[in-house]
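S.K.: My questions concern the predicted model and sequence given below.
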Amino acid sequence: MAYDFFYNSNSGRITGPPAPLYSPGTQISGNAGITAWIQAGLSAKKIVLGFPYFGYSLQLADANNHGFWAPTSGVKQIKQFIAQNKATHVFNATVVSDYCYSGTTWIGYDDTQSISTKLRRHGDELI
C-alpha cells in the first residue's frame, strides 16, 4: 500500500498528497517503500505498487496557503464541491500527485496524468 501517508482523521490536519511517488526530504513515499523492500532483499518482481482511486477534500485554514502540507480546519464533500465550484487544478511533478483548490477548500487526489506519470517514472524499474 503506497497511499494514505499524510491523512489521519485523529491527527492535526494538514494537506498532503494521497499517494506520493516521491517525497523529498522524507522517507514517506511509494519510492521510499519500494526501495526499502528491495534493499531488505525482496525481489523487485514480487512487489506490487498500489494506487488509490479516491481523494480527500479538506477545508484550508488559510485560502492563500493551498499547497501540500498546508494547515486545514475540516472536511468537505468532493463531488459536490467540484460540481459547484471552479477549482484550480495543480499537478505537482516533484511528488507526482494532484490537488485542486478554491477559496479555502483543498482536494488531494491522483488523476490519469499522475497515475500514468507514476507508471512511466517507476514502473520500468520494477519489471
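M.R.: Good, I have the coordinates. Quick caveat, the model's predicted, so the values are computed rather than measured.
S.K.: switch to C-alpha atoms for all contacts and neighbour counts from now on
M.R.: Will do.
S.K.: Next, the residues that contact the helix or strand harbouring N31 from outside, please.
M.R.: Using DSSP states H and E, N31 sits in helix 30-39. Applying C-alpha atoms under 8 Å, 6 or more residues apart in numbering, the contact partners of helix 30-39 are A2, Y3, A19, P20, L21, Y22, Q27, A44, I47, L49, H122.
S.K.: 7 Å - rerun?
M.R.: Helix 30-39 is contacted by residues A2, P20, L21, Y22, A44 when judged by C-alpha atoms under 7 Å, 6 or more residues apart in numbering.
S.K.: before we move on, what about stretch 58-67?
M.R.: Residues contacting stretch 58-67 (C-alpha under 7 Å, 6+ apart): P71, T72, S73, G74, V75, K76, Y101, G103, T104, T105, W106, I107.
S.K.: this is the other structure I want to compare:
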Amino acid sequence: MCYDYHGSWDTSKTGAHAALFDPNTNLSSIYELKSWLSAGVSGNKLVMDLPLYGKTWKLKDPNEHGVGTAAIGVGPRNAGVLLYSQVVEFNKRNNASVTYFLDTTSVYSYSETTWVGYDDPLTTTMKIGFAQALGLRGYFLWALNYDYESTVNA
C-alpha cells in the first residue's frame, strides 16, 4: 500500500499522500519498499499498490499552495478524499492550476482555497517504472472504478 502517507488526520498542512520520495520524512514508497527489500523479502514477492484517488485540504492562504503548505482543514467531499474521476472534474470545473512536484513524484492542483494531491497518468507511469526497476512482482491500482475513463464510459 504505497499511499495514505498524509490525509485528514493532519489538517495543518498539505501533503503528497502517495509520495514516491519524501526528502523530509520516511513517509514514502521508496522508504517502504526498500525496507521490505533490505529485510530480505524478494522483490518478486512484492506488489506496489497505487491509488486512484486524491487527498484534499483547505488552504490557509490561497496564495500559498505547495506541498507542505499551511492548511486549516480537509477539502471538499468525503473526509477530504476525491476519486481520480472527481479530481479530473474538479480541475475542469474550477480551471484549477496543476503543478508537478518532482521531489515527491506527485502532482497537485489547486483553485482558490481547495488543494488536491493525487497521481495522474504521468506520475503513475513513473511509479510503475520504479516498481519495474526494483524488480517487483508487479503493481495494481486502488481501485479501478475510481479512474476517470471508467466513469466516462459507464
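M.R.: Cool, the structure landed. Remember, it's a predicted structure, so these values are computed and weren't measured experimentally.
S.K.: Tell me how the two chains score on TM-score.
M.R.: Superposed pair, TM-score by TM-score structural alignment, normalised by the length of structure 1: 0.88. Supporting alignment: 126 aligned residues with a C-alpha RMSD of 1.7 Å.
S.K.: Mind checking which of the contacts of stretch 58-67 of structure 1 are buried?
M.R.: P71, T72, V75, Y101, G103, T104, T105, W106, I107 (16 or more other C-alpha atoms under 10 Å).
S.K.: Nearest to K118 of structure 1, out of the residues you listed: which one, please.
M.R.: Using C-alpha to C-alpha, I107 comes nearest to K118 of structure 1 of those, at 19.3 Å.
S.K.: Tell me how many other residues surround F81 of structure 1.
M.R.: Look at F81 of structure 1: counted by other C-alpha atoms under 10 Å, it has 17 neighbours.
S.K.: Please report the distance of it from F91 of structure 1.
M.R.: Separation of F81 of structure 1 from F91 of structure 1 (C-alpha to C-alpha, to the nearest Å) stands at 19 Å.
S.K.: After the helix holding N31 of structure 1, which helix or strand is next?
M.R.: For helix 30-39 of structure 1, the following helix or strand on the C-terminal side (DSSP H and E) is strand 56-60.
S.K.: need the next SSE after that following strand, C-terminal direction.
M.R.: Scanning onward from strand 56-60 of structure 1 (DSSP H and E), the first element met is strand 72-75.
S.K.: just to revisit the earlier point, select only the buried ones of the contacts of helix 30-39 of structure 1 in PyMOL?
M.R.: PyMOL command restricting the contacts of helix 30-39 of structure 1 to the buried ones, with burial defined by 16+ other C-alpha under 10 Å:
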select buried, resi 2+20+21+22
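S.K.: Switch the contacts of helix 30-39 of structure 1 over to TSV; also include secondary structure.
M.R.: Listed next are the contacts of helix 30-39 of structure 1 as TSV, based on DSSP: H, G, I helix; E, B strand; the rest coil:
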residue	secondary structure
A2	coil
P20	coil
L21	coil
Y22	coil
A44	helix
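S.K.: Show me which pair in the contacts of helix 30-39 of structure 1 is furthest apart.
M.R.: Farthest pair in the contacts of helix 30-39 of structure 1, by C-alpha to C-alpha: P20 and A44, 19.2 Å.
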